[in-house]
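A.B. asks: this one's sequence-less:
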């Protein structure tokens, strides 16, 4: 059960107390709201639209219809375009796809880390190279 103070906060922020809060054990209820309030809805290094799109991508990859609905609505509230919403889901699907490939092929983590470092160095060098447009 969530505390009376937390219920009041939720009603102020969201206009109601969401039903999912009742699914939490009492020791976690207030704490869970603070995570949402301070991290997901609060001011952080990421803009609200970015956080909503990340949340949507993660929700889509996890295949959680509840979180997809919430984060998609949140992204639209933050003026994300249909193209940005689609791209967030597309990126999440790519991450899930390639994660499946990497795990199924049992690619060594150290090997992958070394390859990634080489590729990042290459791209960084390409970006720093003078353009031949002159």
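C.D. replies: Thanks, I have the structure now. Just so it is clear, the model here is predicted, and its values are computed rather than measured.
A.B. asks: can we go C-alpha only for contacts and neighbour counts from here?
C.D. replies: Will do.
A.B. asks: could you say what helices and strands the longest helix along the chain packs with?
C.D. replies: Criterion DSSP state H: the longest helix present in the chain is helix 82-104. Counting contacts by 3 or more CA pairs under 8 Å, 6 or more residues apart in numbering; DSSP states H and E, helix 82-104 packs against helix 48-62.
A.B. asks: Use this one as the comparison:
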């Protein structure tokens, strides 16, 4: 159970103490809320929109209906369109698919790292050589 201070903070921020916090052991409940509050809802380098899309992508990849529902609602609240939601889910699916391919084929990790560095260099060179929009 969360402390009274955390309970008050939850009620102020969310309008309630959500049921998902109740099963967290007493020793960790306040800390768990602090992580959500500070990282997901707090001001960080990522915008709320970006965080919602990252959350949706992760939720999709781990196939969690609870997280998918929450982060979809969060993304919609941040103005992400149905097309944007579909794109985020598609990217998450691509990552999960290619992770399966790479692991199943046992692609050599060090070789993959080198190839990625070469790809990044090539794309950066192409971008630098592209005509400016000015």
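C.D. replies: Arrived safely. Here the structure is a predicted model, which means the values were calculated and not measured.
A.B. asks: picking up where we left off before, over in structure 2, find the residue span the longest helix of structure 1 aligns onto.
C.D. replies: Per TM-score structural alignment, the counterpart of helix 82-104 of structure 1 in structure 2 is residues 82-104.
A.B. asks: For the matching stretch, list every residue counted as buried.
C.D. replies: For stretch 82-104 of structure 2, burial by neighbour count (16 or more other CA atoms under 10 Å) applies to 85, 88, 89, 92, 93, 96.
A.B. asks: Same check on stretch 11-31 of structure 1?
C.D. replies: 17, 21, 29, 30.
A.B. asks: Just put these in TSV and tack on distance to residue 53 of structure 1.
C.D. replies: Formatted as TSV, the buried residues of stretch 11-31 of structure 1 follow (distance: CA to CA, whole Å):
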residue	distance to residue 53 of structure 1
17	23
21	23
29	25
30	25
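A.B. asks: Which of those residues fall within strands?
C.D. replies: Among the buried residues of stretch 11-31 of structure 1, no member falls in strands (DSSP state E).
A.B. asks: Just name the closest of these to residue 49 of structure 1, please.
C.D. replies: Taking CA to CA as the measure, residue 49 of structure 1 sits nearest to residue 17 out of those, at 22.8 Å.
A.B. asks: picking up where we left off before, using the aligned residues only, give the average distance of the longest helix of structure 1 to structure 2.
C.D. replies: Once fitted to structure 2, helix 82-104 of structure 1 is off its aligned match by 0.4 Å on average (mean CA distance after the TM-score superposition for structure 1).
A.B. asks: Taking helix 48-62 as reference, get the angle to that helix.
C.D. replies: 40 degrees (axes from the mean of the first three to the mean of the last three CA atoms, to 10 degrees).
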